[in-house]
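Undergrad: the following comprises the amino acid sequence and a computationally predicted model.
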Amino acid sequence: MLRGLDISDMLIIDRLELGFQPGLNVLTGETGAGKSILLDSLGFVLGWRGRADLVRQGAEQGEVTAWFDLPPGHPAHAVLEEAGLPAGDELILRRINTSDGRKTAWVNDRRCSGEVLRRLSETLVELHGQHDDRGLLNPRGHRAILDDYAGNARAIAKLREAWHALGAARKAAAAAAAEREAIAAEEEFLRHAVAELDKLDPEAGEEAALDTRRRQMQGAEKIRRDVVNAYELLGQGGAETAMGDALRWLDGVADKAEGALEGPLAALNRAMVELDEAMSGVADAIDGMSFDPYELEACEERLFAIRGLARKHDVQPDELAGCADTLRAKLDARDAGEAAQEGLEKAVRDAQALYDERATALTEKRCKAAAKLDKSVAAELAPLKMERAVFQTQLTEEPAGPEGRDAVSFTVATNPGAPAGPLGKIASGGELSRFLLALKVCLTQTQSGLTLIFDEIDRGVGGATADAVGRRLKALAAEGQVLVVTHSPQVAALGAHHWRVAKSVTKGMTTSTVTPLAAEERVDEVARMLAGDTITDAARAAAEALLNGQQGATTS
């Protein structure tokens, strides 16, 4: 509930501080007095998009503060919590507009964005007028209005769950199908690659071992001839033969040399032993260097085959065995994918069935609520002298979405047999006002916590019709708060609280003032509304009768 509004330096308002009350609050005044400026200022502090030139001429900045009662459970608490803003039993909004167009906003003394203000405003205030495109005249919001009226929040939440589950199931099935198609496209390559790898059957470490063996064989081929030549020089006909002959010659004359040859003979014997060991080692080396030429060819072929496959699959040679397993797993996945795909497709069908079931149930609830709303609006139109008009809530099918498959629009036909059309295009100004009021009376039964503002919604009606409009506004205000900008004396007389908006010029400066009216002052204001600028005794008497009649109707 709006409790107060403080305005400084906005358009022709110098400084105003207004305190509002529960019930029906009426604002009256001559055309151009500044009533719309109050609504512009309230819309500014609520973050609504409106006129840009709001700062009073000559002022550096304009400022508006609004404060609201915020009982526990009010929807604004959720907005404050999500935005990380402090909350309590009072909500204070403040917004400044500098002369150069910069805007700054605070919520409970914390800086915030205009978007947060707008989200808060949706829970605090609802504006209705002949040219309002934020509320009942905006077809894009009609489905949400009908759902609020029907109490469909839980059903919509369940349907939204089903929609998201359906989307997830479709995504999983599509991804699996795409993967299967990709595998199928390369199936021939995969099967060939697996067969090729299985045939080669490479092992980890094999490439390094083959490379070592190949280098050994290539090296042995180059040095074996030199080693054999060396062996031949050491063996028979070479060093061994020469040393043997020398040893025999020396041994034959040693006893005649009186010991001079004992040392040389001993050294030769040792040399013969060393030579034998050397020859044995060289012989072993020759044996080790002996290989089948075909072995080198086979070794090279396998080594090159392993390295070639590694390059082909862009892996290290030691990773080829794992590569074969990976490719084989892809083939296995394709073979198993057909059964898995069927399971995913079944999940899509099940999710679609659940969505269809819940969407159909929601459509049925909307149809029942639409019929009920149409009947309720028709009952409200009769006292407003529009008993021949027809209001209809139309449901048409639209593409499925998270909130169902229904498009909702409010249509009217002002006379029997006349074509129905959108609410804002078919009805005239006065008719539109009454349609909006009747609709709002019906819808407000399901809403709470909103301050309702009606901007000249009684335009174009008078007499008994204006009285009926006022009584419905008063009924709306019985359990909450309604602010009405009105030119109708019948409506003004029904207000529980009355303010007069007036314009004055002081020292060449035009300013607007808002004055709360006492009982006697209300008589003069209603008389002005009845008679014009010149208030006659008859007009004053009529105003007293009108006010007394409303008070009597209130107490009876």
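TA: Happy to help now that I have it.
Undergrad: can we go C-alpha only for contacts and neighbour counts from here?
TA: Will do.
Undergrad: which residue ranges of the stretch 351-500 of the chain form helices?
TA: 423-426, 429-443, 463-477, 489-493 (DSSP state H, counting those that start in this stretch).
Undergrad: need these in JSON lines (columns: mean neighbour count and distance to L197).
TA: Rendered in JSON lines, the data for the helices of the stretch 351-500 of the chain read as follows (neighbours: other Cα atoms under 10 Å; distance: least, Cα to Cα, whole Å):
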{"stretch": "helix 423-426", "mean neighbour count": "19", "distance to L197": "75"}
{"stretch": "helix 429-443", "mean neighbour count": "22", "distance to L197": "75"}
{"stretch": "helix 463-477", "mean neighbour count": "20", "distance to L197": "83"}
{"stretch": "helix 489-493", "mean neighbour count": "26", "distance to L197": "93"}
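Undergrad: which among the ones you listed is found nearest to V282?
TA: Evaluated with Cα to Cα, these place helix 429-443 nearest to V282, the distance being 111.5 Å.
Undergrad: so Q21: helix, strand or coil?
TA: State at Q21, reduced to three classes by DSSP: H, G, I helix; E, B strand; the rest coil: coil.
Undergrad: report the separation between E126 and V485.
TA: From E126 across to V485, the span is 14 Å (Cα to Cα, to the nearest Å).
Undergrad: longest strand in the protein, please.
TA: strand 390-401 (DSSP state E).
Undergrad: list the buried residues of that one.
TA: V390, F391, Q392, T393, Q394, L395 (16 or more other Cα atoms under 10 Å).
Undergrad: go on, stretch 51-69?
TA: So for stretch 51-69, counting by 16+ other Cα under 10 Å, buried means L54, V55, R56, Q61, G62, E63, V64, T65, A66, W67, F68, D69.
Undergrad: got a list of what the nearest residue to V64 once chain neighbours are set aside touches?
TA: Distances taken as Cα to Cα, 6 or more residues apart in numbering put I7 closest to V64, at 4.6 Å, once the chain neighbours are dropped. Under the criterion of Cα atoms under 8 Å, 6 or more residues apart in numbering, the contact list for I7 reads I13, D14, R15, L16, E17, S41, G62, E63, V64, T65.
Undergrad: against that first model, consider the following:
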Amino acid sequence: MLRTLHIRDFVIVDQADIHFGPGFTVFSGETGAGKSILIDALALTLGGRADAGVLREGAARADVSAVFDTPDHLRAWLADREIEAEDELVLRRVVDPQGRSRGFINGVPATVAQLRELGDSLVDIHGQHAHQSLMRADAQRDLLDTHGGHGELRGTVAQAWKTWRERVKQLEAAERDSASREAERERLAWQAGELERLAPQPGEWEALQTEHSRLSHAQSLLDGAAQAIEALDGEEDSASNRVNAALHLLQQQLRHDPALRGVCEELESASIAITEAVSDLNNYVSKVELDPARLAQAEQRLSDVFETARKFKAEPETLPQLSANLRQQLDALQAAGDVDALRKQTEAAQADYAKAAAKLTAARRKTAKDLGKLVTQAMQTLAMQGGRFEVDVGAGAPSAQGDDIVEFQVAGHAGVTPRPLAKVASGGELSRISLALSVIASSAARVPTLIFDEVDSGVGGAVAEVVGRLLGELGQRHQVLCVTHLPQVAARGGAHYRVSKAESKGTTQSRITELAASDRVEEIARMLGGIRITDTTRKHAREMLAN
């Protein structure tokens, strides 16, 4: 529910803080006082169009905030966008003199699309020219779906339609590009086959180079190892003999100077290290073999890998990854070019769409009977006695909105065959039917707040009383705000605001005032009697409020 509307420097409103309660609230005032400005200001916070024209003359910026109770079903939406979900939901819009705007949700910067998405779940606005939109087939369909609560079914149909169209495009592309795709497939298959025959393994190129170097220098490695063993532990002048001799001499001198103990320990370590090195070299020599056959194999493998890499203009070590990439490309191309499989997927998607669309059609036809009955009943009280309203749900071309063509038909008098609304309804009849549709469809709306901006234009007398009663009844189920010029409607309000206009310091300003009981009498009397208010009109106003 809308709790508060804060307006700063918007059109001719310098500052206004309006607090709302549940039920039916009305706004009245003389023509040109700025009654609809309130609706425009609220619409701005809900993602409406912004331009420099909304700024009050001489103001630095227009600033409008709307405070709502936070509906439970929107808390997850807020959490997904990292917006703290408090008990109050504050939507704010600021517009500068260049027409640039900034939006905020609970103080967090937000896009216009996000404001609009939230607004669709919070407020439903019926403008004073709403009856004109009833001429459009899409508006008639949307109103029928709103009344029937078909949102989930429509979402399923839209998704099924999207999937079906995507499959159709894939199939058409596969059939259109089959020749070029086959050539590409053959090229990839040849390349993948070449690499699969070579079967390069990760790390193989480096290992081959190391092995080839060892095999090609095997004799040199053996000779070098043997010479090193002789130098370290030969019978004649070897490193082992020299270290041991030095150690023996110093050990004899220890009794004269203990400071030599550290040097002796180092020589003992050196002797042990030489012994271990000699052991490791002997072990190495026992394993190194002269293997011309294996050397030839390694040379051939190196040559094969190198030539293949040169053919593919790649580095030898990258061939394993290249092989995997080619196989993936080939698999993807084969899947995309599998016309039979794509045709089956397209047929399955079409069947899914047809099933979803059929459910939506059945729901629409059921709702059409209910809506036709309710509007027909309302017409009898709106000076259209004997009239009849019907909703025709006919077959149409498949689309994201289903297979149906929805057409509102009306008979203004008894005994007349209903015909399309746009062709037979007069302006007054169209306005009354639009109002009945708005009220009836809004009864099933899931949004908490409904706004009617002078939708009662073109009616008066007894019909106006019926309009007021309809809106009052609607206010028992929703929060209803209504801008009106009819005293019969204003008298039904649980709360009443008067919008007035005055000049101050050379500028025109609009004021919004909540009326007390005595002030309401005066305002209703003004709406009844015009400029000159008499005791009779005041008495009539009191009677209307009492009733």
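TA: Looks like it arrived, so ask away. Quick caveat: nothing in here was measured; it's all calculated off a predicted structure.
Undergrad: tm score of chain vs chain?
TA: Overlay of the two chains. TM-score (TM-score structural alignment, normalised by the length of the second structure): 0.67; 443 aligned residues with a Cα RMSD of 4.7 Å.
Undergrad: need the overlap of contacts for E126 and V485 of the first structure.
TA: Here E126 of the first structure and V485 have I453 as joint contacts, going by Cα under 8 Å, 6+ apart.
Undergrad: the two: which has the busier surroundings?
TA: When neighbours are counted by other Cα atoms under 10 Å, V485 comes out ahead of the other of E126 of the first structure and V485, with 25 against 16.
Undergrad: now do the contacts for that one.
TA: With contacts defined as Cα under 8 Å, 6+ apart, V485 of the first structure is in contact with V26, L27, T28, K35, I453, F454, D455, E456, I457.
Undergrad: can you tell me which residues contact the residue most central in space within the second structure?
TA: Residue closest to the mean C-alpha point of the second structure, counted by Cα atoms, centre = their mean, is Q114 at 8.8 Å. If you count contacts by Cα under 8 Å, 6+ apart, Q114 of the second structure has them with G47.
Undergrad: now do 6 Å
TA: When the contact criterion is Cα atoms under 6 Å, 6 or more residues apart in numbering, Q114 of the second structure has no partners at all.
Undergrad: return the residue of the first structure aligned against it.
TA: When the first structure is aligned by TM-score structural alignment, the residue opposite Q114 of the second structure is V116.
Undergrad: how about the counterpart of S431 of the second structure in the first structure: what's its closest non-neighbour residue?
TA: S431 of the second structure is assigned S433 in the first structure as its aligned equivalent, the criterion being TM-score structural alignment. Closest residue to S433 of the first structure apart from its sequence neighbours, by Cα to Cα, 6+ apart: I457 at 4.9 Å.
Undergrad: that neighbour reaches L127, doesn't it?
TA: No - between I457 of the first structure and L127 there is no contact under Cα atoms under 6 Å: 10.4 Å.
Undergrad: separation between the equivalent of A358 of the second structure over in the first structure and Q352 of the first structure?
TA: When the structures are aligned by TM-score structural alignment, the residue of the first structure matched to A358 of the second structure is T360. With the distance defined as Cα to Cα, T360 of the first structure ends up 12 Å from Q352 of the first structure.
Undergrad: okay, those two: which has more neighbours?
TA: Shown here are T360 of the first structure and Q352; by other Cα under 10 Å, Q352 has more neighbours (19 against 16).
Undergrad: quick check: the gap between the residue lying closest to the more buried one once chain neighbours are set aside and E357 of the first structure.
TA: Ranked by Cα to Cα, 6+ apart and with sequence neighbours excluded, the top spatial neighbour of Q352 of the first structure is L166, at 6.0 Å. Going from L166 of the first structure to E357 of the first structure by Cα to Cα gives 13 Å.
Undergrad: the two: which has the busier surroundings?
TA: Neighbour comparison, L166 of the first structure and E357: the larger count goes to L166, with 21 against 14 (by other Cα under 10 Å).
Undergrad: would you say that one is within a helix?
TA: Yes - with three-state DSSP as the criterion, L166 of the first structure is located in a helix.
Undergrad: I'd assumed A353 was in contact with it.
TA: No - with contacts counted by Cα under 6 Å, L166 of the first structure stays clear of A353, the gap being 9.3 Å.
Undergrad: ok so, going back, which neighbours do L166 and E357 of the first structure have in common?
TA: Common contacts of L166 of the first structure and E357, defined by Cα under 6 Å, 6+ apart, are absent altogether.
Undergrad: perfect, that will be all.
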